[in-house]
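**Student:** this one's structure only:
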């Protein structure tokens, strides 16, 4: 493994996913899944949640069932691709950074590398997707933006001009796609990553959004419940979150953002009130992370509708 060379990559090592060594290599660097969160394209991670993880405020979430499924099926998809492409050797990749010391913060943890005559000629990313709605015609570069961002990042780190994506999709059908560099995308991603790293250095926390990962992160930031402590919502926060919470069924993302903002404002308080009327309470199941329970009958606030302007 250590004899492999890529045009701009520096090999760090090969460790199991989610191992202590794997996390240590990623701690202060930006990887392929990270960059998708930074540019707000990740369905798994939010910019806010990633910032809190990189600064050590919270621990990363464990892999969910869909991510675990992909991990277990990965060898089979790799074998299928190797069968389809006998002209290349499909090898495990390990973890890499950019060879330029000033860009050591760029990390790549590809699924596989493709080797021909002892030379790395391309990369391979392996996916499983039972939905398949965002995939275009096989053989093209029409893949979901989240995965395209990840692949373009890896290409920039390793300096490779070709990257394949092998997919096990719905009805257990195999497909493959091929991606080539795009300089505009590459520079955009690099700039976004550097801006994100500056926000960490300057302690500028991203704004709360409606991503599920943001809500989970805010829950982890306040693991205690001070029984009996009441939080009085300021008028501007009440004007922002109460209408969204009241329309939760029709505007779920806005409601999730409101929940996260309210949780963050409450801190460790057990109850939230506005104008002495109950709004929400924080609860926990056993030793679990506290979550927000919104009261069924929220106070009407027509007089506050302009407060958030």
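**Tutor:** Arrived safely. Being a predicted model, the structure only gives us computed values, none of them experimental.
**Student:** hey, let's count contacts and neighbours off CA atoms from now on
**Tutor:** Fine.
**Student:** show me how far stretch 201-215 is from its chain's centre.
**Tutor:** Mean-position distance between stretch 201-215 and its chain equals 12 Å (C-alpha atoms, centre = their mean, to the nearest Å).
**Student:** touching it from outside, list them.
**Tutor:** 44-49, 51-52, 199, 253-261 (C-alpha atoms under 8 Å, 6 or more residues apart in numbering).
**Student:** what is the burial count for residue 261?
**Tutor:** Here the count is done by other C-alpha atoms under 10 Å, and residue 261 has 21 residues near it.
**Student:** helices along the stretch 1-150 of the chain, start to end?
**Tutor:** 20-26, 32-38, 47-54, 65-84, 145-158 (DSSP state H, counting those that start in this stretch).
**Student:** do the stretch 201-309 of the chain as well
**Tutor:** Under DSSP H, counting those that start in this stretch, the stretch 201-309 of the chain gives helices at 212-221, 235-246, 252-266.
**Student:** got those helices as CSV, with distance to residue 21 columns?
**Tutor:** Putting these into CSV (distance: least, C-alpha to C-alpha, whole Å) gives the following:
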stretch, distance to residue 21
helix 212-221, 23
helix 235-246, 41
helix 252-266, 32
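**Student:** pasting the second one now:
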């Protein structure tokens, strides 16, 4: 398969995700498109703290292949095929592979697909390749209407990093929501965002090289990373400062009250929904009720929510 040329991208190869070759191409002191959101503290899966430990070669929680991840991977081919059926004005839609920037070898991207758009069934002179990203979502939280450029911010970071790495201007996104709601988005390159992320990534890698650890935040990724650092246990007492003790005890007391309040609120919302699917207020989704074997399984809050 002949590689499509890009202005600033150097193709490292097309590797099976998770293979030793794939890991090697993305390893070391580099920032990939799936990691840049964590560098910017915008990732729902990684924190800047957890990514720093990974890059420093320290223990981090293993990647978990959840049912959502598994089925997202399985459906990717079908969703990409749907996009290609809707867009016959393309040439050579193919797996993009793993790329690095020609002048910044620490900038890595592995887009889903790359293709040449056609003009009158021909490739126009000077025409740049374009990218296609395929996503799935259970509820569509954070995704705007079909045809817009409203996508979750962590995916926007990923796409801007891909475009900046390869020197391209346009990325299309094919999304499948709830297994049946197909949508398309078009994202254009934003130079200001790219420069901001580049600067943050370079500073992050410099901190890794210098051993400067990021501050501890309140994310689960950071908590799970800290849990994996100690090896074994010594029967010793460790003195901690008074303010840290007070913060811990205050948080414990507050969490008990918050847990009780949340449980009561969830019960009232579920009671109001009855056998319905969603709770809405003034046209906006508040929460979604999931069902297993005919009974309520869980109440999933909307990610984008507001109070009045």
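**Tutor:** Great, that's in hand. The model shown is predicted, which means the values in this text are computed figures rather than measured ones.
**Student:** tm score of chain vs chain?
**Tutor:** Aligned and superposed, the two chains score 0.76 in TM-score terms (TM-score structural alignment, normalised by the length of the second structure); 249 aligned residues with a C-alpha RMSD of 1.9 Å.
**Student:** and the helices of the stretch 1-150 of the first structure: which comes nearest residue 170 of the first structure?
**Tutor:** Between residue 170 of the first structure and the helices of the stretch 1-150 of the first structure, the shortest gap by C-alpha to C-alpha is with helix 65-84, which sits at 13.3 Å.
**Student:** for that closest one, which positions count as buried?
**Tutor:** Across helix 65-84 of the first structure, burial judged by 16 or more other C-alpha atoms under 10 Å covers 70, 71, 74, 77, 78, 80, 81, 82.
**Student:** cool, stretch 184-192 of the first structure as well?
**Tutor:** 186, 189, 190.
**Student:** distance to residue 104 of the first structure added to the helices of the stretch 1-150 of the first structure, as CSV?
**Tutor:** Below are those laid out as CSV (distance: least, C-alpha to C-alpha, whole Å):
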stretch, distance to residue 104 of the first structure
helix 20-26, 11
helix 32-38, 14
helix 47-54, 16
helix 65-84, 27
helix 145-158, 9
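**Student:** what's the closest of these to residue 173 of the first structure?
**Tutor:** Nearest of the helices of the stretch 1-150 of the first structure to residue 173 of the first structure, taken as C-alpha to C-alpha: helix 65-84 at 10.4 Å.
**Student:** what separates the closest one from the chain centre, distance-wise?
**Tutor:** With C-alpha atoms, centre = their mean, you get 20 Å for helix 65-84 of the first structure.
**Student:** cool, stretch 44-59 of the first structure as well?
**Tutor:** 9 Å.
**Student:** Provide the contact partners of that stretch at residue level.
**Tutor:** 27-28, 34, 37-40, 60, 200, 205-209, 211-214, 217, 220-221.
**Student:** now do the residue nearest the centre of the first structure against residue 234 of the first structure, distance only.
**Tutor:** In the first structure, the centroid-proximal residue (C-alpha atoms, centre = their mean) is residue 45; its distance is 2.5 Å. Plainly put, residue 45 of the first structure is 29 Å away from residue 234 of the first structure if you go by C-alpha to C-alpha, to the nearest Å.
**Student:** same check on residue 42 of the first structure?
**Tutor:** 32 Å.
**Student:** out of those two, which sits in the busier spot?
**Tutor:** residue 42 (21 against 13).
**Student:** the more buried one matches what in the second structure?
**Tutor:** Aligned against the second structure by TM-score structural alignment, residue 42 of the first structure finds its counterpart in residue 43.
**Student:** name the nearest residue to its match, sequence neighbours excluded.
**Tutor:** residue 37 (4.9 Å; C-alpha to C-alpha, 6 or more residues apart in numbering).
**Student:** close enough to count as contact, that neighbour and residue 157?
**Tutor:** Yes - between residue 37 of the second structure and residue 157 there is a contact at 5.7 Å, judged by C-alpha atoms under 8 Å.
**Student:** ok, the two, which is more surrounded?
**Tutor:** Taking neighbours as other C-alpha under 10 Å, residue 37 of the second structure and residue 157 compare with residue 37 leading, 26 against 23.
**Student:** so where do the strands sit in the stretch 201-308 of the second structure?
**Tutor:** 278-281, 284-292, 295-301 (DSSP state E, counting those that start in this stretch).
**Student:** same check, this time on the stretch 1-150 of the second structure
**Tutor:** Under DSSP E, counting those that start in this stretch, the stretch 1-150 of the second structure gives strands at 9-13, 90-95, 98-101, 108-109, 113-117, 130-137.
**Student:** so of the ones you listed, which one's packed in deepest?
**Tutor:** strand 108-109 (a mean of 29; mean count of other C-alpha atoms under 10 Å).
**Student:** run the chain-centre distance for that one.
**Tutor:** 14 Å.
**Student:** mean shift of that strand relative to the first structure?
**Tutor:** For strand 108-109 of the second structure, the mean deviation from the first structure after alignment is 0.5 Å (mean C-alpha distance after the TM-score superposition for the first structure).
**Student:** summarise which helices and strands that strand is packed against.
**Tutor:** Applying 3 or more C-alpha pairs under 8 Å, 6 or more residues apart in numbering; DSSP states H and E, one finds that strand 108-109 of the second structure makes contact with strand 98-101, helix 153-166.
**Student:** I'd like the ones you listed written out as CSV, with distance to residue 66 of the second structure added.
**Tutor:** Formatted as CSV, these follow (distance: least, C-alpha to C-alpha, whole Å):
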stretch, distance to residue 66 of the second structure
strand 98-101, 24
helix 153-166, 19
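**Student:** of those, which is nearest residue 138 of the second structure?
**Tutor:** Comparing those by their distance to residue 138 of the second structure (C-alpha to C-alpha), the top pick is helix 153-166, with 15.6 Å.
**Student:** how about that closest one, aligned to which bit of the first structure?
**Tutor:** By TM-score structural alignment, helix 153-166 of the second structure lines up with residues 145-158 in the first structure.
**Student:** show me the contact partners of the matching stretch.
**Tutor:** 6-10, 31-33, 35-36, 41-43, 96-98, 106-110, 123, 125, 161-163, 179-182, 185-186, 189.
**Student:** and stretch 174-184 of the second structure, by the same measure?
**Tutor:** Stretch 174-184 of the second structure has contacts (C-alpha under 8 Å, 6+ apart) with 79-80, 83, 132-140, 145-148, 172-173, 185.
**Student:** one more pass at 10 Å, please.
**Tutor:** For stretch 174-184 of the second structure, the surrounding residues in contact (C-alpha atoms under 10 Å, 6 or more residues apart in numbering) are 71-72, 75-76, 78-84, 132-141, 143-149, 151, 172-173, 185-186.
**Student:** that one spans what distance, first to last residue?
**Tutor:** By C-alpha to C-alpha, one end of stretch 174-184 of the second structure lies 5 Å from the other end.
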